[in-house]
Structure formats: C-alpha cells, structure tokens
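Asks: Quick one: sequence plus predicted model below, questions after.
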Amino acid sequence: MTLNDLRIAVTLLSFAAFVGILIWAWSARNRASFEQDALLPFQEEDRHE
C-alpha cells in the first residue's frame, strides 16, 4: 500500500461520512426534533440567571 492509496482511502471514507451526515440531517424522521431545536434561541426564558 502506497501513500497515494492511503490518501484515496481517507478521501473515500471522508466522502462517505459526509454523505451519511447529509442523509441523517435531511431525513424526515429527525425533522420535528430539528424544528423544535431551532426555536431554542428564541424562547423567552433566561437560563443565565
């Protein structure tokens, strides 16, 4: 195995991880949770006090 083979393997693994994250982020199963989490900064409760 040469250094170029290792670079190719790392690139392919990184791309596969990227595609997996995209599929997870855009899945309909997680949509309700993400929409609820997106509203957290706008809630009126002060958690710092």
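Replies: Now that the structure is in, tell me what you want to look at. The model shown is predicted, which means the values in this text are computed figures rather than measured ones.
Asks: can we go C-alpha only for contacts and neighbour counts from here?
Replies: Will do.
Asks: Can you pull up the most central residue in the protein?
Replies: Nearest to the geometric centre of the chain sits residue 21, at 4.5 Å (CA atoms, centre = their mean).
Asks: what packs against the longest helix anywhere in the chain?
Replies: Assignment by DSSP state H gives helix 3-25 as the longest helix of the chain. Packing partners of helix 3-25 (3 or more CA pairs under 8 Å, 6 or more residues apart in numbering; DSSP states H and E): none among the helices and strands.
Asks: second one coming, line it up with the first:
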Amino acid sequence: MEDLQRLLLLRLLVVLGPGVMLIWLYFGLNLADSPPAWTIALFWD
C-alpha cells in the first residue's frame, strides 16, 4: 500500500513539475519589467 502511495506521489510530481515551471517562467517573464517586486515575491516564500 505504501508503494502505491509513493508511486502516485511520484507521478503527481512528474505531472505538476513541468506545469509549475511553465507558470513560474510565464510570471517571471511578465514581471521582468519590475525586478524589485519579482525578487520580493521570490524570497517571500
């Protein structure tokens, strides 16, 4: 049962990984005009 959960988690990471990166790049490029806000958002987490 634990192996199944691990497999699902791994699959979720594989699916979400590229999507998160695309969103990150999209917002990064859009906010490139205002670097201060971008760096604040980056280090806020």
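Replies: Received it, and whenever you're ready, just let me know what you need. The model shown is predicted, which means the values in this text are computed figures rather than measured ones.
Asks: now the longest helix of structure 1, how far from the centre of its chain.
Replies: Computed by CA atoms, centre = their mean, to the nearest Å, the chain-centroid distance of helix 3-25 of structure 1 equals 14 Å.
Asks: how about the residue nearest to the centre of structure 1, what's its partner in structure 2?
Replies: Alignment note (TM-score structural alignment): residue 21 of structure 1 maps to residue 20 of structure 2.
Asks: Which residues belonging to stretch 18-28 of structure 2 are considered buried?
Replies: Buried positions in stretch 18-28 of structure 2, judged by neighbour count with 16 or more other CA atoms under 10 Å: residue 28.
Asks: let me redo that: stretch 2-22 of structure 1
Replies: For stretch 2-22 of structure 1, a neighbour-count test (16+ other CA under 10 Å) marks nothing as buried.
Asks: related to what we said a few turns ago, what distance do you get for the match of residue 21 of structure 1 to residue 3 of structure 2?
Replies: Relative to residue 3 of structure 2, residue 20 of structure 2 is positioned 25 Å away (CA to CA, to the nearest Å).
Asks: Grab the nearest non-local neighbour of residue 37 of structure 2.
Replies: Excluding its sequence neighbours, the residue lying closest to residue 37 of structure 2 (CA to CA, 6 or more residues apart in numbering) is residue 31, at 7.7 Å.
Asks: Cool, thanks, signing off.
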